[in-house]
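> Sequence plus the predicted model coming up.
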Amino acid sequence: MVGTDDTRLVFLRGNSASGKSSVAAGIRDRFGRGLALVGQDNLRRIVLRERDRPGAANIGLIDLTARYALDAGYHVVVEGILYSDHYGDMLAELRAAHRGPTHAYYLHVPFQQTLARHATKPTASEVSEPQLREWYRELDLLPGGTETVIGAGSTLEETVDRIMLDTGLTDLPALDRCPLHR
């Protein structure tokens, strides 16, 4: 088992340019200290410089990082594309092991809107439309109906509000320092 009855675990998944990182940052900004962001892009692309494939090392690193933060008393948001066939087993095991409430969200943005959003990113020139089309998976939901789908019509603020309310983070205090060193 991992975390406590009071820690919150949030999965935030969706295709490229669906707003996952912005929503995760908005949740952390709104909550304050005591909420860890476990970003797939950071661990996979920056820390390991690894391609996204089944069985890749970043899958275990995401799991270990989330578990460590939960055991340290942090609430955790795991965010990324996190394809269900690559990451589904790990996410299911993490959900099952977490003592506290776990909430999962899938940000659904149609492909044409994904293209438009991607064009506004600083890295837009690094990824072509054919690459985006190859990566795009329509409603790549986890098995078991565990995810709440949030459509493209939900604004950033509305999405952050909803997740804060659903998870109970609005009612919990931020931490002034690391939970292990109270």
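Arrived safely, thanks for sending. Numbering: from 1, shown residues only.
> rest of the way, CA atoms for contacts and neighbours
OK.
> Give the helix, strand or coil label for the spatially most central residue of the chain.
Centre of the chain computed as the mean C-alpha position; nearest residue by C-alpha atoms, centre = their mean is Glu79, 1.6 Å away. At Glu79 the chain is in strand, as set by DSSP: H, G, I helix; E, B strand; the rest coil.
> Can you tell me the element the spatially closest residue to it that is not a sequence neighbour falls in?
Leaving aside its sequence neighbours, Glu79 sits nearest to Leu12 (C-alpha to C-alpha, 6 or more residues apart in numbering; 4.6 Å). Leu12 is part of strand 9-14 when elements are defined by DSSP states H and E.
> Touching that strand from outside, list them.
20, 24, 70, 75-82, 95, 98, 100-109, 139-140, 167 (C-alpha atoms under 8 Å, 6 or more residues apart in numbering).
> in the chain, which spans are helices?
Here the chain has its helices, by DSSP state H, at 20-31, 40-41, 57-71, 84-97, 111-118, 129-135, 156-167.
> take a look at this one as well, against the first:
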Amino acid sequence: MTELVPGAVGIEDTRLIVVRGNSALGKSSVAAGLREQFGRNLAIVGQDNLRRTVLRERDRPGSANIGLIDLTSRYALDNGFHVVVEGILYADRYGTMLQDLVRAHRGVSRCYYLHVPYTETLLRYGAKPDAEYLKQVTEHDLRDWYREKDLLPDAMETVISAASTLDDTIRQIRRESGLDSVLAVDR
């Protein structure tokens, strides 16, 4: 039996996975791949979706999306979903919320930072097949947004290098989080 801790979320069997990094690196693709390989009962809490689509707000310190990401993640975990939180999620803006969420989670939590040097980021950006994204995000935007190894404190993240393929990254996260050893629930 899990000891009840005030503010604790999820159950011992739930997995919380955080995937962070600069723009255009494949964070959303990693989250989608995890869901595709796992099946149902895995919630993707995407920063871009909540911030840009749901709230239509800019990414600034103290923005409402920070609380919405936290609330959405906690709700999904409390309802037995595994959760992947993904986004740029700058450490100085989102770090406290992410640390609190990880501490409060009763199950397994793993955080990952996709590290790709700026020159490689530009190459990946240029190779994106998403024409709408390329219209909205410019190379100038990428330069403004880029932060070299914007890691969370206390070494709470595993850094995944640019050499890791999408499949390798998904496989590593599934293995290290234990997501590869729990069954999907058909909801």
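Thanks, I have the structure now. Note that the structure is a prediction, hence the values are computed from the model and not measured.
> Give the burial count for the alignment partner in the second structure of the residue nearest to Glu79 of the first structure, as a bare number.
Aligned counterpart of Leu12 of the first structure in the second structure: Val19 (TM-score structural alignment). As a burial measure, Val19 of the second structure scores 26 neighbours (other C-alpha atoms under 10 Å).
> And for Glu147 of the first structure?
17.
> distance of the counterpart of it in the second structure from Ala91 of the second structure?
Aligned counterpart of Glu147 of the first structure in the second structure: Glu157 (TM-score structural alignment). For Glu157 of the second structure, the distance to Ala91 of the second structure (C-alpha to C-alpha, to the nearest Å) stands at 11 Å.
> so what sits against both of these two?
The overlap between the contact sets of Glu157 of the second structure and Ala91 (C-alpha under 8 Å, 6+ apart) consists of Leu151.
> between the helices of the first structure, which one is nearest to Asp6 of the first structure?
helix 57-71 (9.9 Å; C-alpha to C-alpha).
> just checking, what packs against that closest one?
Helix 57-71 of the first structure is packed against strand 35-39, strand 75-80, helix 84-97, with contacts defined by 3 or more C-alpha pairs under 8 Å, 6 or more residues apart in numbering; DSSP states H and E.
> Return the most buried member of those.
Mean neighbour count (mean count of other C-alpha atoms under 10 Å) peaks for strand 75-80 among those, with a mean of 24.
> Mean distance between that strand and the second structure after superposition?
Mean deviation of strand 75-80 of the first structure from its aligned counterpart in the second structure after superposition (mean C-alpha distance after the TM-score superposition for the first structure): 0.3 Å.
> Show me what that strand is packed against.
Other elements packing on strand 75-80 of the first structure under the criterion 3+ C-alpha pairs under 8 Å, 6+ apart are strand 9-14, helix 20-31, strand 35-39, helix 40-41, helix 57-71.
> what sits against Gly32 of the first structure?
Counting by C-alpha under 8 Å, 6+ apart, Gly32 of the first structure touches Ala174, Leu175.
> Now tell me what touches stretch 163-176 of the first structure from outside.
Residues outside stretch 163-176 of the first structure that contact it (C-alpha under 8 Å, 6+ apart): Arg8, Val10, Ile27, Phe31, Gly32, Arg33, Gly34, Leu35, Pro101, Thr102, His103.
> re the thing from before, derive a PyMOL selection command for the buried subset of the contacts of strand 9-14 of the first structure.
A single PyMOL command selects the buried members of the contacts of strand 9-14 of the first structure (16 or more other C-alpha atoms under 10 Å):
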select buried, resi 20+24+70+75+76+77+78+79+80+81+82+95+98+100+101+102+103+104+105+106+107+108+109+140+167
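> follow-up on the earlier one: pick the most deeply packed of the helices and strands packed on strand 75-80 of the first structure.
Among those, highest average neighbours (mean count of other C-alpha under 10 Å) belong to strand 9-14, with a mean of 24.
> now the angle from that one to helix 57-71?
150 degrees (axes from the mean of the first three to the mean of the last three C-alpha atoms, to 10 degrees).
> in the superposed pair, what's the mean gap between strand 9-14 of the first structure and the second structure?
Superposed on the second structure, strand 9-14 of the first structure shows a mean distance to its aligned partners of 0.4 Å (mean C-alpha distance after the TM-score superposition for the first structure).
> any idea how far that strand is from the chain center?
Its chain's average C-alpha position is 4 Å from that of strand 9-14 of the first structure, according to C-alpha atoms, centre = their mean, to the nearest Å.
> quick one: contacts for Glu129 of the first structure?
By C-alpha under 8 Å, 6+ apart, the contact list for Glu129 of the first structure reads Leu115.
> for the helices and strands packed on strand 75-80 of the first structure, which one sits closest to Ser125 of the first structure?
Among these, the nearest to Ser125 of the first structure by C-alpha to C-alpha is helix 40-41 (17.5 Å).
> Tell me the residues of the second structure aligned with the closest one.
Aligned using TM-score structural alignment, helix 40-41 of the first structure spans residues 47-48 in the second structure.
> That stretch vs the first structure, average offset?
Looks like 0.3 Å for stretch 47-48 of the second structure (mean C-alpha distance after the TM-score superposition for the first structure).
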